[in-house]
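# I'll drop the sequence and a predicted model, then ask my questions.
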Amino acid sequence: MTYDLSLLGWTESQAAELPHGTIPARVARVDRGAAEVIADDGQHHVKYGARVRRSSAEDPVMLPCVGDWAALRWLDEGRYELDAVLPRRTSFVRGGVGRTSRGGLSADGQGQVLAANVDIVFVAEPSMHATDFADLARIERLVALAWESGATPVVLITKSDLFENGLEDLLADVRVAAPGVDVHAVSSQSGEGVQLLHGYLEGSRTAVVLGPSGAGKSTLVNALAGDGVMETQLVRAGDGRGRHTTVHRELIPLPGGGLIIDTPGIRRVGLFGMTDGVDMVFADIDALAGACRFADCGHDGEPGCAVLAAVEGGELPERRLTSWRKLQREAAWMASRTDARLRKEQQNKWKIIHKEMRRSGRNRP
């Protein structure tokens, strides 16, 4: 089977990025040290070449991920090898999370790319849970990361057919949590809102669906694809929590045009490399801050603070200010962790260089 790569998002301007002697392919799925890719001559299972292994060992963000455009090189042994990852237009990166010696979680200053070259980020939140403070905060977090990625976020309140009363109030609360972002109620079962989503995927645009387990992401992908392409399970009875039905990220071309990436349920999403994402999510706070007495107001008890005045007057929900403070602190902390890691790596490089210089001096005749 052959493919027209332009329908997968390939443009002639990207051809200049291809290493000599390679062909382009889009990564549809990744495994340890290998990937499923789509090239113009069909689908291939390819292993990573030495250059990819070296670059990803230095920085995990350089690992191939779903949505990447890759360069394939034909080997004499009769197979393709993934020789390089081409520059990404956009990338959805979450902060790396590692285990501490006591079994807890800690940020390691490194990132993990969940999807690349994405135009739209569908943030899926099930209607049965989205009234909780924590879930509105999760929407704010995912939307911040979506803005930071370079893609456009769209919030989907899923399983709207199960929400009996107050759906419009719920949508209004979500719009406050994601100002300037399109918010839609969708139901894969009844079909509500599904056709509308196709409008975001015209031509060769790519979307990724992100959200917690039980949000109905795979069911939504099936509804968009018009076929049971992703395996799904029912939400567990009793606690309303979803099982992890999707265990990998996968790029799926849609029959009506466009592509979509399904993802496993996300339990924790740390901020990474954040510059403007948090400010864009909290544009309402940023606008209010312009009226504060002090330009560097931290909105934490300073006199003449317009943000605190808006909270007291009911113009700004206190929950929004609490969430803003939390994400600002986390973004600053992650930035410090990343800077510390980069400084350590640079120190190690110089130690190696100096060691080699001393060794060369000792061996000089």
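The structure has been received and is ready for your questions.

# rest of the way, CA atoms for contacts and neighbours
Fine.

# For this structure, which segments are assigned as strands?
22-31, 34-39, 42-48, 69-75, 79-85, 91-99, 105-116, 120-126, 152-158, 182-185, 206-210, 250-253, 259-262 (DSSP state E).

# Now render these as CSV, adding mean neighbour count and distance to Gly240.
Below are the strands of the chain laid out as CSV (neighbours: other Cα atoms under 10 Å; distance: least, Cα to Cα, whole Å):
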stretch, mean neighbour count, distance to Gly240
strand 22-31, 22, 29
strand 34-39, 22, 34
strand 42-48, 18, 37
strand 69-75, 21, 38
strand 79-85, 22, 40
strand 91-99, 20, 26
strand 105-116, 20, 25
strand 120-126, 26, 10
strand 152-158, 25, 14
strand 182-185, 19, 19
strand 206-210, 27, 18
strand 250-253, 22, 25
strand 259-262, 26, 21
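
# okay if I get the ones you listed as CSV plus distance to Thr11?
As requested, those are exported to CSV (distance: least, Cα to Cα, whole Å):
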stretch, distance to Thr11
strand 22-31, 11
strand 34-39, 14
strand 42-48, 18
strand 69-75, 11
strand 79-85, 16
strand 91-99, 18
strand 105-116, 15
strand 120-126, 18
strand 152-158, 20
strand 182-185, 28
strand 206-210, 14
strand 250-253, 17
strand 259-262, 15
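
# of all those strands, which lies closest to Glu312?
strand 182-185 (27.3 Å; Cα to Cα).

# Remind me what the closest one packs against, helices and strands.
Strand 182-185 sits against strand 152-158, helix 167-177, with contacts defined as 3 or more Cα pairs under 8 Å, 6 or more residues apart in numbering; DSSP states H and E.

# here's the one I want to compare it with:
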Amino acid sequence: MFNDLSLLGWHDGLAEQLPDLPDGAVPARVARVDRGAAEVIAADGTHQARFGARVRRAAAADPLALPCVGDWVALTRLSEGRYELAEVLPRRTAFVRGGVSRDSRGGLSGDGQGQVLAANVDVVFVAEPSMHATDFADLGRIERLVALAWESGARPVVLVTKADLFDQGLDDLLADVAAAAPGVDVHPVCSLTGDGVDLVRAHLGPSGTAVVLGPSGAGKSTLVNALAGAEVMETQQVRAADGRGRHTTVHRQLIPLPGGGLVIDTPGIRRVGLYEMSEGVDLVFSDIEELAGSCRFSDCRHREEPGCAVLAAVESGELPERRLESWNRLQREAAWMARRTDARLRAEETRKWKTIHKQMRGMSRP
């Protein structure tokens, strides 16, 4: 029972939106989404609610409007006793991934549409294992997830998990991770021993919401269990043969924590496409943006131009070449996604006007 909805993140700004909703609607928060329905938490407990007609129409018109974990919704009770999810309230933040994948030739492919992984999140915990077999932390993946976190409106925090497995050089690893995510807090964590868990919990406060993102085997579910102080999520060991993680969590789920705060556990992700980037990439690569201010040409692309301060920093060793390559890759992908999104919106607008003109022609016929 959550008699005090503020423990779930409810506030007065959300309450002001309820008068415009159906009579008898009460606020609830989405804890889990299944096909056409959701598990929601209201003041009187947890309920299963089918998507109402208004919600289904909105999702059909825009996939991003589909209810997702973390959403605040208006819940109504039907005459037969079932519950209906009548409306999704406006989101304060939204972590959106683009529909991007690699085709058989290694190029980018996708439909330009995105998917909301979590909504109304205050903190994005980017979980990267300190050791995957013989591979150390994937700095490129950290940069990508941190860029998406900044773009979502939430605050990113990088967690170097399984820190107990890294016998030597942990400080150097943490320094490399911090350089890949300027201005972002970086914490080593060992969920099994509890080292660093209190630092993670401190980012949540009494009613903050966090989502944990990272690859399979990063220890996300183990961390959630450590935060909850109980076995709320199933865990599995990393495969010894190749060091790869197993997909233990198969759905996203919102979990209230004892003492306050909420956390969203997510399935492991291998690659997340960018979606409608505006400042996320620039914030992750603020060091490159600062260097670019000293380039001879204001439109310098940092490739072969004379007087390029960024290339000079790479040559001197001040800027790792890997980081410039990562910046170029994310810039290209963000531009590609913007073009795909613009093309999709233009196509949708064209289809809409074709339908309107067809209807008008039909009305003008005798």
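Nice, I can see it. Note that the coordinates shown come from a computational prediction; the quantities given were computed from them, not determined experimentally.

# Superposed, what's their TM-score?
The TM-score (TM-score structural alignment, normalised by the length of the first structure) is 0.96; 363 aligned residues with a Cα RMSD of 1.9 Å.

# As TSV, the helices and strands packed on strand 182-185 of the first structure with distance to Val269 of the first structure would be great.
Formatted as TSV, these follow (distance: least, Cα to Cα, whole Å):
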stretch	distance to Val269 of the first structure
strand 152-158	16
helix 167-177	17
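
# Out of the ones you listed, which is closest to Asp279 of the first structure?
helix 167-177 (12.4 Å).

# rewinding a little: and Leu288 of the first structure, which of the strands of the first structure is closest to it?
Ranking the strands of the first structure by proximity to Leu288 of the first structure (Cα to Cα) places strand 182-185 first, at 22.0 Å.

# how about the helices in the first structure?
For the first structure, applying DSSP state H gives helices covering 50-58, 133-149, 167-177, 194-198, 217-225, 277-281, 283-289, 306-312, 318-363.

# quick check: the fourth one aligns to which part of the second structure?
Spelled out, it's helix 194-198 of the first structure. With TM-score structural alignment applied, helix 194-198 of the first structure matches the range 197-201 in the second structure.

# Quick one: distance of the matching stretch to the chain centre.
Taking Cα atoms, centre = their mean, to the nearest Å, one finds stretch 197-201 of the second structure lying 20 Å from the centre of the chain it belongs to.

# isn't Val229 of the first structure right next to Asn222, touching?
Yes - with contacts counted by Cα atoms under 8 Å, Val229 of the first structure reaches Asn222, the gap being 5.9 Å.

# compared with the first structure, how much does the match of helix 194-198 of the first structure deviate?
Aligned to the first structure and superposed, stretch 197-201 of the second structure gives a mean residue distance of 0.9 Å (mean Cα distance after the TM-score superposition for the first structure).

# From Ala137 of the second structure, how far out is the residue nearest to the spatial centre of the second structure?
With distances taken as Cα atoms, centre = their mean, the residue of the second structure nearest its centroid is Phe95 (3.5 Å). Relative to Ala137 of the second structure, Phe95 of the second structure is positioned 22 Å away (Cα to Cα, to the nearest Å).

# And for Ala28 of the second structure?
Counting by Cα to Cα, the gap from Ala28 of the second structure to Ala137 of the second structure is 38 Å.

# next one: Met277 of the second structure
24 Å.

# Same question for Gly13 of the second structure.
Taken as Cα to Cα, the span from Gly13 of the second structure to Ala137 of the second structure is 40 Å.

# neighbour count winner among these two?
Ranked by neighbour count (other Cα atoms under 10 Å), Gly13 of the second structure and Ala137 place Ala137 first, with 19 against 8.

# which one is the more buried one nearest to, not counting chain neighbours?
Ser130 (5.4 Å; Cα to Cα, 6 or more residues apart in numbering).

# What residue in the first structure is paired with the one you found?
Using TM-score structural alignment, Ser130 of the second structure pairs with Ser127 in the first structure.

# Might one say that Leu291 of the second structure is in contact with Ala309?
Yes - with contact defined as Cα under 8 Å, Leu291 of the second structure counts as touching Ala309 (5.9 Å).

# of the two, who's got more company?
A side-by-side neighbour count of Leu291 of the second structure and Ala309, using other Cα under 10 Å, places Ala309 first with 21 against 16.

# Mind telling me what the more buried one corresponds to in the first structure?
By TM-score structural alignment, Ala309 of the second structure lines up with Ala306.

# Skip the chain neighbours and tell me the closest residue to that match.
Ala306 of the first structure sits nearest to Cys292 (Cα to Cα, 6+ apart), 4.8 Å away.

# Let me know the distance separating Ile139 of the first structure from His129 of the first structure.
For Ile139 of the first structure, the distance to His129 of the first structure equals 12 Å [Cα to Cα].

# The residue mapped onto the residue nearest to Ala306 of the first structure from the second structure - how many residues pack around it?
Cys292 of the first structure maps onto Cys295 in the second structure, with residues paired by TM-score structural alignment. Other residues lying near Cys295 of the second structure total 20 when counted by other Cα under 10 Å.

# ok, the residue nearest to Ala306 of the first structure - contacts?
By Cα atoms under 8 Å, 6 or more residues apart in numbering, the residues touching Cys292 of the first structure are Gly304, Cys305, Ala306, Val307.

# redo that, cut-off 6 Å
For Cys292 of the first structure, the contacting residues are Gly304, Cys305, Ala306, by Cα atoms under 6 Å, 6 or more residues apart in numbering.
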